[in-house]
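>>> the following block contains a protein sequence and its predicted model.
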Amino acid sequence: MQATPSSFRLAYVPGVTPTKWVRVWAERLPDVPLELVSVAAGDGTETLVSGAADAGLVRLPVDRALLSAIPLYTETTVVVFPKDHWLAAAEEVAPADLAEEVVLHPLDDTLGWESVPGLPAFERPATTADAIELVAAGIGVLAVPQSLARLHHRRDLTYRTLAEVPQSQIALSWREDRTTDLVEEFIGIVRGRTVNSSRGRGAQPAENPAAPAKQQQKPRPKQQQKPKRPASAGGRARGGAGASGGSGGARRGKPRGR
């Protein structure tokens, strides 16, 4: 009998919120704790390949030679700027609107630009968090997935949707050679499979074909009604209502002497 693993380790990158899937996991596999492993934006692949996590919610692309991946959703790209910036008057921003703006490009960028719009900064910030601090200082603006804009929310900053630019895509990824029952279970959860349709160990076992089947009760045959006897020539029926008297019944005779 295979021993139950002590836990399932799920890596996730900044901006990803795995709460709903963790909740479903706890309901289906209460005997296997799910351990969340927070990793930096660019460390998802390394974490999975090294075995530090069983699966991960990461941003594409990943190394497909080593990892399997199921795309889950695409994130909206936004541009972050101070609340008093002139861009705050727009409902949506286009790349051309940033032509005269310094657009920060952190080293942990998640958008994979071919050409960053706007003017380049003197130096690239090391992280998105560092870039947010520079935006707050009025150094420039920053294009990021909306989830990261929310993660680094500040009262003095706001953002607008940035149209016609690269977008980040979140995927569930794991090592190809480590597709365990628990990995299959988590795949089923993120894909919305029910318990019975899941391929992992949370699936309900099928009925044992060798077990005796429950004896089904045969439906009772309908009771056939006896055919009514034809009425006598005088219009009387033997027994029943016709023999009990009434307007159509025969008169009773005198009782026989004893």
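Thanks, I have it.
>>> C-alpha only now, for contacts and for neighbours.
Noted.
>>> the strands in this protein, which residues?
Secondary structure of the chain (DSSP state E): strands at 8-12, 34-38, 55-59, 67-74, 77-82, 92-93, 103-104, 141-145, 157-162, 169-175.
>>> next up, a structure to set beside the first:
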Amino acid sequence: MTGPDATPSFRLAYVPGVTPTKWVRIWNERLPDVPLTLVAVSAAEACGLLRGGGADAGFVRLPVDGADLSAIPLYTETTVVVVPKDHVVAAVDEVTAEDLAEELVLHPLDDTLDWERPPGRPAKERPATTADAIELVAAGIGLLVVPQSLARLHHRKDLTYRPLAGAPESRVALSWPQEKTTDLVEHFIGIVRGRTVNSSRTTAPDPAAPQAKAQGKAPAKAKAQAKRPDTAGTGRKSAAGKPGARNPRSGSGAAKPAKRGKPRRRS
């Protein structure tokens, strides 16, 4: 159903390495009547899926191709090199591209890093996927450089990884078609950005809140006005016993005559 009576739903795409669990949980807490469906997609196909309407929004890897897609950068990943546990690289805390100069470094076709020139010696053939490259590393055929989340995704007991200094980094972003920025998309943007329920752009304000706030301030305002000096006309104070106050005995508000000083003695 696609008509006005269709049940609302939200489709969220995500590329390998991204774990949307936290955001999905918050969505289910705030919009329990709107089911969220996860759509797994490769990094290369993510933008096409969004353009084709296969998802309302998605976690993608930058850069996003085309100006028709909006993108909010979320975080940047550490780049690591995946090696067998008994490899010499496993003995250090961090490596550089120069350290891999003599190593066979695999460069899969679905690589998400924007290399000007990949480190190490290239293999004769490029593996089709990162998963295939991981299998080759486990077999002792080369090393693999990937974002850290992909190393975790393809974790094996016989493999480990170390940070690679000076390598390109992969950035993850939330993206969606600009012309389809619906209320549900705005809701999800708010969740990803950490907005609370009350601060969400799509949450209607409570009409009673401003009135209650004004009522709560009224007594304090009245007290402040009562304590404010009477400045009408003369600027005189209105407290009893002060200049300008009414004399309780005479009933008049006139000021008392000033006392004369002691007459001077003539010489």
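Arrived safely. Here the structure is a predicted model, which means the values were calculated and not measured.
>>> need the counterpart of residue 9 of structure 1 in structure 2.
In structure 2, the residue equivalent to residue 9 of structure 1 is residue 11, according to TM-score structural alignment.
>>> now swap in residue 25 of structure 1 and tell me
By TM-score structural alignment, residue 25 of structure 1 lines up with residue 27.
>>> what is the neighbour count of its match?
Residues near residue 27 of structure 2, counting by other C-alpha atoms under 10 Å, number 19.
>>> show the contacting residues for it.
Going by C-alpha atoms under 8 Å, 6 or more residues apart in numbering, residue 27 of structure 2 touches 36, 188, 191.
>>> thinking again about what came up before, what's near enough to touch the match of residue 9 of structure 1?
36-39, 54-57.
>>> same deal with residue 78 of structure 1?
With contacts taken as C-alpha under 8 Å, 6+ apart, residue 78 of structure 1 has the following neighbours: 143-146, 149, 159-162.
>>> how close does the match of residue 25 of structure 1 sit to residue 143 of structure 2?
39 Å (C-alpha to C-alpha, to the nearest Å).
>>> go on, residue 96 of structure 2?
Distance of residue 96 of structure 2 to residue 143 of structure 2, computed by C-alpha to C-alpha: 13 Å.
>>> if we ignore the residues flanking it in sequence, what's nearest the aligned partner of residue 47 of structure 1 in structure 2?
Matched by TM-score structural alignment, residue 47 of structure 1 corresponds to residue 49 in structure 2. Counting by C-alpha to C-alpha, 6 or more residues apart in numbering, residue 49 of structure 2 lies nearest to residue 55, which is 6.5 Å off, once chain neighbours are set aside.
>>> is it correct that the one you found is in contact with residue 36?
No. In this structure, residue 55 of structure 2 is not within contact of residue 36 by C-alpha atoms under 8 Å, at 10.5 Å.
>>> list the contacts of residue 129 of structure 2.
Residue 129 of structure 2 is in contact with 108-111, counting by C-alpha under 8 Å, 6+ apart.
>>> the same query, at a cut-off of 10 Å, please.
When contacts are counted by C-alpha atoms under 10 Å, 6 or more residues apart in numbering, residue 129 of structure 2 touches 42, 107-111.
>>> ditto for residue 82 of structure 1
88, 135-138, 140-141, 154-159.
>>> what number of residues lie near the counterpart of residue 171 of structure 1 in structure 2?
If you follow residue 171 of structure 1 across to structure 2 using TM-score structural alignment, you land on residue 173. Other residues within reach of residue 173 of structure 2, judged by other C-alpha under 10 Å, total 19.
>>> residue 42 of structure 2 versus residue 168 of structure 2, what's the distance?
Computed as C-alpha to C-alpha, the residue 168 of structure 2 to residue 42 of structure 2 distance reads 20 Å.
>>> where do the helices sit along the stretch 151-258 of structure 1?
In the stretch 151-258 of structure 1, the helices defined using DSSP state H, counting those that start in this stretch lie at 181-190.
>>> cool, and the stretch 1-150 of structure 1?
19-28, 44-49, 128-136, 146-151.
>>> just the buried residues of the first one, please?
Okay, so that is helix 19-28 of structure 1. 22, 25 (16 or more other C-alpha atoms under 10 Å).
>>> and the angle from that helix to strand 34-38?
Interaxial angle, helix 19-28 of structure 1 versus strand 34-38 (axes from the mean of the first three to the mean of the last three C-alpha atoms, to 10 degrees): 160 degrees.
>>> distance from helix 19-28 of structure 1 to the middle of the chain?
10 Å (C-alpha atoms, centre = their mean, to the nearest Å).
>>> kind regards, and thank you for your time.
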